[in-house]
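Asks: below: sequence and its predicted model.
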Amino acid sequence: MNSYVVYVTAKDAAEAKTIAQTVVEERLAACANIFADIQSVYRWEGKLCEDAETALVLKTTEARKTALIDRVKELHSYVVPCIVCLPIADGNPAFLDWIAVETA
């Protein structure tokens, strides 16, 4: 089964924690890592913006990926949240199996 790392940014640690707890509880992701206090520079509505954000790294399977994206969008405060899925090419087989078990 193919596994994915899903990168998400959130407005703050509280939002990131809510998203993380919800998607893990609902078995859309096996786990979440939260990285607080990242600095983001981006263009939005024609303006250069700079904000503090919190990043999440979620692990899921191909079978749960679309549902995970949809759920994060429901929980997220941004109009256009950053949600990108990166396929895992290789890794610890036991860990990859664990992702499959926890998202089944």
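Replies: That came through, no problem. Numbers count the residues shown, from 1 in each chain.

Asks: please make it C-alpha for all contacts and neighbour counts, starting now.
Replies: Will do.

Asks: I'd like to know how many residues surround Ala32.
Replies: Ala32 sits with 22 neighbouring residues when counted by other CA atoms under 10 Å.

Asks: where's it relative to Leu75, distance?
Replies: Remark: distance between Ala32 and Leu75 (CA to CA, to the nearest Å) = 15 Å.

Asks: likewise Pro81?
Replies: 10 Å.

Asks: for stretch 96-104, buried residues please.
Replies: Using 16 or more other CA atoms under 10 Å as the test for burial, stretch 96-104 gives Leu96, Ile99, Ala100, Glu102, Thr103.

Asks: contacts made by that stretch with the rest, please.
Replies: Met1, Ser3, Arg27, Leu28, Ala29, Ala30, Cys31, Lys59, Thr60, Thr61, Arg64 (CA atoms under 8 Å, 6 or more residues apart in numbering).

Asks: one more structure, for comparison:
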Amino acid sequence: MKPLLVLITASSSEEGAGLARALLEARLASCVNLLPGVRSFYWWQGKREEASEVLLLVKSAHEQWDELQAAVRRHHSYECPEIIALAPERVGERYLSWWKGELSRSSLEA
């Protein structure tokens, strides 16, 4: 199992918490951090936009990427949600063991 750090923005803390709970419940994440107070500047449909958002840092796995994207799209309010994956180059051994262990629990509990 290869670790994946996924960045997702949400419109509010409430939406971010709902996404976090959905991803944890489905065992698509071992941990989700919500970082409030994000101010985003971006182009949308030819217009420059600004928005207050929440950033989710999702600890997942490469093998769960497709399922994670589908779950985010199902629960997200945005027409085009930001879902960006980064492959960590290094993760502390003890933390990585925990990270993988929590993601693999879904197969143990099935």
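Replies: On my side now, so go ahead. The shown structure was predicted, so the numbers you read here are calculated from the model rather than taken from an experiment.

Asks: rewinding a little: please check the contacts of stretch 96-104 of structure 1 and keep the buried ones.
Replies: For the contacts of stretch 96-104 of structure 1, a burial check counting by 16+ other CA under 10 Å picks out Ser3, Arg27, Leu28, Ala29, Ala30, Cys31, Lys59, Thr60, Thr61, Arg64.

Asks: how about the corresponding residue of structure 2 for the first one: what's its closest non-neighbour residue?
Replies: Under the alignment (TM-score structural alignment), Ser3 of structure 1 maps onto Pro3 of structure 2. Excluding its sequence neighbours, the residue lying closest to Pro3 of structure 2 (CA to CA, 6 or more residues apart in numbering) is Ala61, at 4.5 Å.

Asks: element containing Ser52 of structure 2?
Replies: strand 47-61 (DSSP states H and E).

Asks: which part of structure 1 matches that strand?
Replies: Under TM-score structural alignment, the alignment places strand 47-61 of structure 2 onto residues 47-61 of structure 1.

Asks: after superposition, how close is the matching stretch to structure 2?
Replies: On superposition with structure 2, the mean distance recorded for stretch 47-61 of structure 1 (mean CA distance after the TM-score superposition for structure 1) is 0.5 Å.

Asks: list the contacts of that stretch.
Replies: Contacts to stretch 47-61 of structure 1, defined as CA under 8 Å, 6+ apart, come from residues 1-13, 16, 20, 28-43, 99-100, 103.

Asks: so which of those are in strands?
Replies: The strands, defined by DSSP state E, take in 3-10, 31-43 from the contacts of stretch 47-61 of structure 1.
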